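**Q** Predicted structure and sequence below. I'll ask about it afterward.
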Amino acid sequence: MDEKQPLPISHPPARPEPSRPRRAVMSVFLRATVLALLILFVLFFPTGIESRSLVAWDPATEQTEDAGAQTAITEQKKVPLEAHIMSKCPDALDCLQLLVLPTMVEISDRIEFKLSYIGKPTDHDDGVECKHGETECLGNMIELCAADKYPDPKIYLGFTYCLTRQYQKIPERHMIQDCAMEHGIDFARINDCLTQDDGGYVADLLQASFIRSAEANVSTSCTIRLNEQVRCIRDGGEWKDCPAGSDRDSLIRDINKLYQELNGA
C-alpha cells in the first residue's frame, strides 16, 4: 500500500470564476489524453453505447408494493452519506468495496449519497492538481461526468467502483469501455461532458468538488462522512478515526438511527 500524506489544507480557496483564458490554456497533456480517448470511442462506438445492466446491486429488491408506497418513500428525508476519494487511490477501492457498497446494497433508499474528490484547485493550466498526476485528474473527470449525466447512484457509483477495481489502468480505453457497458452508460454523453466548453465544464466540476472537500476539512482519501460529520477514514490500508465502528453493520445501524430521527419515527 503506498504511503501517502494528506494534502495540506489551510483555508479553503475562494471559488474561482470560470474564465475563458484558463480554459483555453488547459493542460496539454490532459487535453491530449482526453482527445485521444474521444477519438478511440468515436471509432469504436460511433452511435454510442447501448444501455445494459445498470447496477452493482439489484434495484428490484428496493421496489415498493405499489405506487402509493413509492410516493411515501420519496417524501421521507434521507441521510447524507458522502465518500471523499481520489480515483487512483488504493484506499478508495477498500473504502468503496468494504463499506460504501455493502451499505448501499442494504439501505440505499434511506441514503442521499454523494462522491466528492480530493485535490487542489489552481490558478494555472486546467485549474486542478491531483496527487497521482494528470491521469488521476482525468479519472476524476470521467467519474464526475458519469455522476453529472447519470445522477442515480445505482449507475454512477457502480461505474466508479468498476473503474476503481482497476485504478492502476485509469484511463485505459478498454477498461472504461467495459465499465460503461456494464452499467448502462452511453459514453457519447460522457464525451460531451468532457469536451463541453473546451473542457472548461468538467474542469469546473472538478474544482468545485475539490473545494467542497476542502471546505469540509477533508484531505485524506478515503474519508466517509455521515450527516456532514466524519464517520470513518481509510488510510494506508487501515481504518482510522472510526469510533462507532468500521464495518457495514455499524454504519447501517447509525444510518437507520439518523433516518428515524429525521423522519420522526
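**A** Right, received. Where do you want to start? Residues are numbered from 1 along each chain as shown.
**Q** Only C-alpha atoms from now on, for both contacts and neighbour counts.
**A** Noted.
**Q** End to end on stretch 78-90, go ahead and measure it.
**A** End-to-end distance of stretch 78-90 (C-alpha to C-alpha, to the nearest Å): 29 Å.
**Q** Can you give me the buried ones in it?
**A** Using 16 or more other C-alpha atoms under 10 Å as the burial criterion, the residues of stretch 78-90 that qualify are 78-90.
**Q** neighbouring contacts of stretch 249-261?
**A** By C-alpha atoms under 8 Å, 6 or more residues apart in numbering, the residues outside stretch 249-261 that reach it are 77-79, 103, 107, 110-111, 226, 244-245.
**Q** got another, please set it beside the one above:
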Amino acid sequence: MLSKMEFSFQKNVVSYFLVCLLCFTQFSSISCEKKVSLTLYYESLCPYCSNFIVNYLPKIFKNGMIDIVDLKLVPWGNTKLQPDNTFKCQHGKAECFLDIVEACAIDAWPDLNEHFPFIYCVESLVYHKNYTQWETCFEKLNLKKKLVTDCVLSGRGKEVSSLD
C-alpha cells in the first residue's frame, strides 16, 4: 500500500511528465514529424511499477498523447546479471520469470498496440496481488500463448531482454 506521500510524489511525477508532453505538443505543432522517445524500465513485480502501468500509463493512449510518444517498455528495471550468467531480480525469482514472459510478449508482438494490452493485463494481476494467474491474459485477450511460451522455454526471453 502506498503512503500518502509516496502516492502524492508518484502522482506529481506523472502530472509533470504529462504537462511536459503537452508543452511539447504545443510548441512543436508546426512540425510533429518526430516523436518523443520514452523508454520505461520497470520490474514486473514492483508494486510502484504495476501501479504506474495500470493506473497512469493507459492515459496516454486514451488522451491521444501516444501519437507523439515513441514508447518502449523494458521489463528489466532493476535486474542484475550475475557472474555465473544468471539473473538476480529485486523481487525474487518470480519477478525474473515474469520479466522474461513480458520480454517475450514484446518480442512476439513488437507493435506497442499489440503487446501493451498483455503487459497491462499481467501488471493488473500484479497490482491486485494475483500475478500467478498471468497465463489467463492469453485467453482474455485472445492471444496465441505458444509464441510467448516457446520464447520463454527456448531461452530467447533472456536474449531479448535489455541485458544482452
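**A** That came through, no problem. Owing to the predicted nature of the structure, the values given are computational and were not obtained by experimental measurement.
**Q** before we move on, the earlier item: ok, of the buried residues of stretch 78-90 of the first structure, which one's closest to D2 of the first structure?
**A** Nearest to D2 of the first structure among the buried residues of stretch 78-90 of the first structure is P90, at 7.9 Å by C-alpha to C-alpha.
**Q** Tell me how far the most centrally placed residue in the second structure lies from C23 of the second structure.
**A** Nearest to the geometric centre of the second structure sits L73, at 4.6 Å (C-alpha atoms, centre = their mean). Counting by C-alpha to C-alpha, the separation of L73 of the second structure from C23 of the second structure is 23 Å.
**Q** Kindly report the same for P47 of the second structure.
**A** Using C-alpha to C-alpha, one obtains 29 Å as the distance from P47 of the second structure to C23 of the second structure.
**Q** again with F118 of the second structure
**A** Distance, F118 of the second structure to C23 of the second structure, by C-alpha to C-alpha: 30 Å.
**Q** Look at these two and report which has more neighbours.
**A** More neighbours surround F118 than the other of F118 of the second structure and C23, with 22 against 12 (other C-alpha atoms under 10 Å).
**Q** What helix or strand is S116 of the first structure located in?
**A** Assigned by DSSP states H and E, S116 of the first structure belongs to strand 111-117.
**Q** Mind listing what's buried along that strand?
**A** 111, 113, 115-117.
**Q** do stretch 109-116 of the second structure as well
**A** In stretch 109-116 of the second structure, counting by 16+ other C-alpha under 10 Å, buried: 109, 115-116.
**Q** go on, stretch 50-59 of the second structure?
**A** Residues of stretch 50-59 of the second structure classed as buried: 50-54 (neighbour count, 16+ other C-alpha under 10 Å).
**Q** Now for the residue nearest to the centre of the second structure: which residues touch it?
**A** L73 of the second structure touches 39-42, counting by C-alpha under 8 Å, 6+ apart.
**Q** In strands, which of those residues fall?
**A** Among the contacts of L73 of the second structure, DSSP state E puts 39-41 in strands.
**Q** Looking at those residues, which one is closest to E95 of the second structure?
**A** With C-alpha to C-alpha as the yardstick, the closest approach to E95 of the second structure among those comes from Y41, at 13.8 Å.
**Q** Just tell me what the closest one corresponds to in the first structure.
**A** Matched to the first structure by TM-score structural alignment, Y41 of the second structure sits across from H84.
**Q** Please verify my assumption that its match contacts I224.
**A** Yes. Assessed by C-alpha atoms under 8 Å, H84 of the first structure is found in contact with I224 at 6.4 Å.
**Q** Pull the number of nearby residues for G155 of the second structure.
**A** Applying other C-alpha under 10 Å, we find 12 residues neighbouring G155 of the second structure.
**Q** State the distance from it to S161 of the second structure.
**A** Distance of G155 of the second structure to S161 of the second structure, given as C-alpha to C-alpha: 11 Å.
**Q** Tell me how far P21 of the first structure lies from F210 of the first structure.
**A** For P21 of the first structure, the distance to F210 of the first structure (C-alpha to C-alpha) stands at 21 Å.
**Q** Same check on D249 of the first structure?
**A** Distance of D249 of the first structure to F210 of the first structure, given as C-alpha to C-alpha: 30 Å.
**Q** That's all I had, so thanks and see you.
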